[in-house]
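**Q** 3D model of this:
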Amino acid sequence: MNAPRTRVQRRPVHGVLLLDKPLGLSSNDALQKAKWLLRAEKAGHTGTLDPMATGVLPLCFGAATKFSQLHLDADKTYEAVARLGVRTTTGDAEGEVIEERDVPRIAPGKLAEVRGRFLGALQQVPPMYSALKRDGKALYEYARAGVEVVREARDVHIHELNLALATDKDAPTLRIVAKVSKGTYIRTLAEDIGEALGCGASLIALRRLATGPFDVAQCVTLEQLEAMSEDARRAALLPVQALLPDHTAVTLDPENAGRFLSGLRRRGEWPDERTVAVYGHEPRALLGTAHVKAGELIPGRLLAPTEIQQILQSTS
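**A** Below you'll find the predicted structure:
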């Protein structure tokens, strides 16, 4: 007979946890584990990583969930290993092998030429095994049913790209390190590079090294988080404003801060600005986001007064 599960007493937790997601765990499973360890009431993430991928996964708690969508547009850096000469149904090691080819001798000049071909702006067709929706269903649902859906090519940008040949257990492999724009599929990039090298390729490993301003060196693992005390877990959280690094800061006095939190526009001598982080003065606390147009500070996403008070109490 199983012992009854201990009910976790939830509490308000506000901030961002940079998690080094482990191999084999879905992003949501990792989120739920961290949420349980922090005893947080509300949590979300800033975009998923495949179960076979590891690395930077920012997790948002409490008030931070209001700004998680802003991070979806961030550039990301990945390190991947592709097996050359093998193509699979999914573009990675989880799929069935559909083609094997001999790998030709690849001269350094050829590798440099292929790198140049994929560096910069390009168009990429999303893979069938992806979470993109068509008529309310994810593409991978169609793929598992044996249905091929026509996908339109999308504009992406490869900001940085490094390629290096290696051998893994007598199989030739290609190490790829790429800094890419949002919407870029590394599986598809690896497959396309493999075709350009004349042998095809499929991913066997994928690790996200950075997303936006967050680097894997800043991350904690679930094992490390589990070994911490409750106070240490709370201390591992970055403040909510860590999600707003490129926002221009504007500070309001108490009277204007109260009106701003009520959703009212404020007037001031501010230049036009698309992204603004608004703070209260003494004590300094994040109130929300806004934009400035023609001298008006126009509210965007706002924190609730109770959230602001909880954050101030937790940091005092």
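**Q** From here on, just use CA atoms for contacts and neighbour counts.
**A** OK.
**Q** Helices of the stretch 51-200 of the chain, start to end?
**A** Along the stretch 51-200 of the chain, the stretches classed as helices by DSSP state H, counting those that start in this stretch are 108-118, 139-144, 186-196.
**Q** Which of these sits closest to residue 76?
**A** helix 186-196 (10.6 Å; Cα to Cα).
**Q** Report the buried residues of that closest one.
**A** Using 16 or more other Cα atoms under 10 Å as the test for burial, helix 186-196 gives 186-194, 196.
**Q** next up, for comparison:
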Amino acid sequence: MPDAPPTPDGILLVDKPGGITSHTAVSRARRALGTRKVGHAGTLDPMATGLLILGIGPSTRLLTHMVGLDKTYTATIALGAATTTDDAEGEVTTTADASHVSRADLAGPMAALTGDIEQVPSAVSAIKVDGQRAYDRVRAGEEVELRARPVTVARFDVLAFRPGARAEVDVVVDCSSGTYIRALARDLGEALGVGGHLTALRRTRIGPFAVAGAPLADALPEPAAALLLPPAAAASRILPVARLDDERAANLAHGRRTPALAGEHGVVAAVHGDRLVGIARVSGNRLLPVTNFPT
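**A** Predicted coordinates:
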């Protein structure tokens, strides 16, 4: 009997088009790679486009170290109307004439929404309230009020401004994980006194990973294994690297602590040659295994 093909293993960067869910993108990656073991490091709404990070095979173990990475988005905010979902898919709740708003008027409110801020997430977020997703409660007709949460918006800049009764603002946002761009659109509109909501959203970066060059999620070649970023290369982009000799690699591979070398600190990608042995943590003068990877 011929040997079974090796299980695909690595990180796949894909560009999600609008109109499909992140779950659909994962399903298409499963088909293109011939494996069920595909996970993600954070979803996008169906309306949104841009970068999804998918973990394939054993590399799904890396995703927990990627979900908290900071992100970059480009977006379009419509001023002059607020919606139930803070984006174009919701019902309009209030309208106002935004024709008096100028580009200069944006500077103060956008500065106030930059830095370390307390942000109230959109009511249709995936945050759980008493064990149920907030968006499920909203769809059931409940009024949901979520608590403000600390987030960091490192950049909230105007790319273009189109004045009018329904003014539009193209923006770029650098932010911490957990920041809701819909909420920034809502809060900007409220600060300007005209209401606002999101009409377009694209994620262009997650940590060190960019959408540029990523294949479309609905056009993956089959097989798609050649598109995978090897585990060691992916881990080395998000964590400091501990280079292991044979002895230290064997220890960590078998779940044993092993001596740490000078200059190794914190959580590290433990690499032997071009292979990721695992994720390890330095404690005192020892490397302790956190997540092991198969040989």
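**Q** between the helices of the stretch 51-200 of structure 1, which one is nearest to residue 89 of structure 1?
**A** helix 139-144 (9.2 Å).
**Q** Now do the contacts for the most centrally placed residue in structure 2.
**A** Structure 2 has residue 42 as the residue nearest its centroid, 4.6 Å off, counting by Cα atoms, centre = their mean. Applying Cα atoms under 8 Å, 6 or more residues apart in numbering, we find residue 42 of structure 2 in contact with 52-53, 67.
**Q** Kindly indicate the member of those with the most neighbours.
**A** residue 52 (28 neighbours; other Cα atoms under 10 Å).
**Q** How about it, nearest residue that isn't a chain neighbour?
**A** The spatially closest residue to residue 52 of structure 2, leaving aside those adjacent along the chain, is residue 14, at 5.4 Å (Cα to Cα, 6 or more residues apart in numbering).
**Q** now the strands: where do they sit in the stretch 51-200 of structure 1?
**A** 53-61, 76-84, 86-88, 97-100, 120-124, 133-134, 137-138, 154-168, 171-180 (DSSP state E, counting those that start in this stretch).
**Q** which parts of the longest one are buried?
**A** In this case it means strand 154-168 of structure 1. Buried, per 16+ other Cα under 10 Å, within strand 154-168 of structure 1: 156-159, 161, 163, 165.
**Q** neighbours around whichever residue in structure 2 pairs up with residue 299 of structure 1, how many?
**A** Matched to structure 2 by TM-score structural alignment, residue 299 of structure 1 sits across from residue 289. A count of nearby residues for residue 289 of structure 2, using other Cα under 10 Å, gives 23.
**Q** still on that earlier bit, adding distance to residue 129 of structure 1, write the buried residues of helix 186-196 of structure 1 out as JSON lines.
**A** Shown next, in JSON lines, are the buried residues of helix 186-196 of structure 1 (distance: Cα to Cα, whole Å):
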{"residue": "186", "distance to residue 129 of structure 1": "12"}
{"residue": "187", "distance to residue 129 of structure 1": "10"}
{"residue": "188", "distance to residue 129 of structure 1": "10"}
{"residue": "189", "distance to residue 129 of structure 1": "14"}
{"residue": "190", "distance to residue 129 of structure 1": "15"}
{"residue": "191", "distance to residue 129 of structure 1": "13"}
{"residue": "192", "distance to residue 129 of structure 1": "16"}
{"residue": "193", "distance to residue 129 of structure 1": "18"}
{"residue": "194", "distance to residue 129 of structure 1": "18"}
{"residue": "196", "distance to residue 129 of structure 1": "21"}
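**Q** Cool, thanks, signing off.
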